[in-house]
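Q: Build me a model:
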Amino acid sequence: MSHHHHHDDSLPLPDYDHLAVGELEHRIRALDAHALQDLVVHERGHGNRAAVLQLLGARLHQLGSGAQPTAGSSAPVGHSDTPHGSRVSPATSPEPRHAPPHGNPAQAGRPKANRG
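A: The predicted structure is shown next:
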């Protein structure tokens, strides 16, 4: 059954059709009004999910009222919420976020202290 048309390339979010509404809610914040309208048209012609159309419509309304897409210049520097999520992969990131701070004295000092 490989007759599934892949329109994914033309969409602002490549994996759009596989995203849950909750996922979409975060993803679409990085999109501008043009991208959102593309998604609305796509959704109407495909999934036509009321919750999704509502979400997209609400976001368009926010943008119309002066909200800004979150990705790009307004995003804080350490932000990994890029649409493709591949700007910093965990493997190449020099410092994992949940590493303990450098030179943790409790751990460094223990082996010497415990020698009787």
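
Q: can we go C-alpha only for contacts and neighbour counts from here?
A: Will do.

Q: Okay, and Q68 sits in which element?
A: Counting by DSSP states H and E, Q68 is held by no secondary-structure element, helix or strand.

Q: To compare against the first, here's the next sequence to fold:
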Amino acid sequence: MADSDRGTLPLPDYDHLPIGSLESRVRSLSAEEVEELLAYERTHADRLPVTEVLTARVRQLKAGAEPTSGDPGALRPEQGRGSGGSPVSPATSPLPFGPPPHGTPDQRGRPKSDRT
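A: This next block holds a predicted model:
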């Protein structure tokens, strides 16, 4: 499979999925789809833990396991749509202030002679 075909894989953004997420997401794929991912993995990164997960799932499916329901392309935490910026805006940020030079305004200092 050519790199240009990466977008046609059964799992969107497959190359960037953590193994824990991959393990749960391949459960909704057919044996042919998992074999397609396995072939892609072997010709590209060939990560042993990933090939073990995919091989085990192919064996399960060929032994009679059924794919689970669910959308393998559904939004996952690893595909977050973060804007990359802070959610704080000028309207929600506090007013700037300078700290008092000594102590706090609510706790006035006592003269040294009153200390015990």
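
Q: Next, the TM-score between them, please.
A: TM-score for the superposed pair, counting by TM-score structural alignment, normalised by the length of the first structure: 0.59. Supporting figures: 73 aligned residues with a CA RMSD of 1.4 Å.

Q: burial measure for R59 of the second structure, as a count.
A: Here the number of neighbours of R59 of the second structure (other CA atoms under 10 Å) works out to 12.

Q: which one in the first structure is aligned with it?
A: R59 of the second structure is assigned H61 in the first structure as its aligned equivalent, the criterion being TM-score structural alignment.

Q: after superposition, how close is the host helix or strand of its match to the second structure?
A: Per DSSP H and E: H61 of the first structure is located in helix 50-64. Once fitted to the second structure, helix 50-64 of the first structure is off its aligned match by 0.4 Å on average (mean CA distance after the TM-score superposition for the first structure).

Q: Show me what that helix is packed against.
A: In terms of contacts (3 or more CA pairs under 8 Å, 6 or more residues apart in numbering; DSSP states H and E), helix 50-64 of the first structure is packed against helix 21-27, helix 33-45.

Q: If you count neighbours, what's buried in the helix or strand just after that helix?
A: As assigned by DSSP H and E, the chain's next helix or strand after helix 50-64 of the first structure is helix 105-114. Taking 16 or more other CA atoms under 10 Å as the basis for neighbour counts, none of the residues of helix 105-114 of the first structure comes out buried.

Q: ok, D81 of the first structure - contacts?
A: Applying CA atoms under 8 Å, 6 or more residues apart in numbering, one finds that D81 of the first structure lies in contact with A71.
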